[in-house]
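K.L.:
sequence first, then the predicted structure, then my questions.
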Amino acid sequence: MSVSLYYCASRAMPLTDAETADVERIVAAHMASFPYEDQESLYLYDSDDSRPDEVVAGSTKMPLDPDRVLTVLDHVLGSVTELRRALPGAEWRVHLDDLDVPWEETDGYAFPGMRDADLAAELGGL
């Protein structure tokens, strides 16, 4: 059984040219710094005319290897946080299957304790 992270931003106004460039820059930076070549990463869907208010949407399948889950989750959520900050006025929904990922203005998207250094060391590091 697989678990996936889903992310979606909606708003009445489509992306501006500058916002489209920001999204492309964030995705490129994410891909360049992603630690695993053989693992699914940040993936944005092509636009869907049936959902005209949806400006960004995508998903990432989490690894089956427990030693990689926190690293992948942290990396993808960091990129989704950047995307949210680049698209003002959008309504975001980010969830790991049925579990909503909380948003904090300071830290962005993360689960409580996810970026705790002691926990990361105990679990094998991030």
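P.N.:
In hand now; what should we look at? Numbers count the residues shown, from 1 in each chain.
K.L.:
drop to CA atoms for contacts and neighbour counts, all remaining ones
P.N.:
OK.
K.L.:
how close does the closest residue to Ser10 other than its chain neighbours get to Ser47?
P.N.:
Of all residues not flanking Ser10 in the chain, Glu54 sits nearest, at 4.2 Å (CA to CA, 6 or more residues apart in numbering). To Ser47, Glu54 is 8 Å away according to CA to CA, to the nearest Å.
K.L.:
try it against this one:
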Amino acid sequence: MGISIYYQFQTGEDLLRNGYLQEVERMWDTMFEGVPYESWCWYEPKIEKGLFRKTKYCYEGATQLPMDEEEGPLSVLKSLEVLTELRNKVGGSMWSVSLDDMEIPWDEGSNSYSIEM
């Protein structure tokens, strides 16, 4: 049994084509020395044509995290580290990060996702 972290955002970049989504997955695997509880997961991106033919890519995904006392808190912190790095690198808009139904706020002061444990 576990909890899941959900993440979604929009950007004008094709992160699938430029390889950055795969880089995020490798970062996740490296944090757990190649054996994470569950692999980082991206759903098929939605592509929308906006005003003046600007393309918006809508990315979302979910990753299940363990609930045990030893690995649970560490996996939450590592997932927030991955999402913080992603947001700081690609920017974008409409960001939403949550642990099941609990929204994780973005801290403008530190430019990071954080949660008190």
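P.N.:
Done, it's in. This one's a predicted model, so the numbers in the text were calculated from it and none came from an experiment.
K.L.:
quick one: TM-score?
P.N.:
The TM-score (TM-score structural alignment, normalised by the length of the second structure) is 0.73; 109 aligned residues with a CA RMSD of 2.7 Å.
K.L.:
do I have it right that the residue nearest to Ser10 of the first structure meets Arg11?
P.N.:
Yes - counting by CA atoms under 8 Å, Arg11 is a contact partner of Glu54 of the first structure at 6.5 Å.
K.L.:
so for the two, which sits in the more crowded spot?
P.N.:
Neighbours per residue, other CA atoms under 10 Å: of Glu54 of the first structure and Arg11, the larger number sits with Glu54, 21 against 17.
K.L.:
show me what contacts the more buried one?
P.N.:
Glu54 of the first structure makes contacts with 8-11, 47-48, as judged by CA atoms under 8 Å, 6 or more residues apart in numbering.
K.L.:
what's the match for Arg26 of the second structure in the first structure?
P.N.:
Correspondence of Arg26 of the second structure to the first structure, assessed by TM-score structural alignment: Ala28.
K.L.:
burial measure for its match, as a count.
P.N.:
Neighbour tally, Ala28 of the first structure, other CA under 10 Å: 13.
K.L.:
same question for Glu19 of the first structure.
P.N.:
With neighbours defined by other CA under 10 Å, the count for Glu19 of the first structure comes to 15.
K.L.:
can you check Met114 of the first structure too?
P.N.:
Met114 of the first structure has 14 nearby residues by other CA under 10 Å.
K.L.:
kind regards, and thank you for your time.
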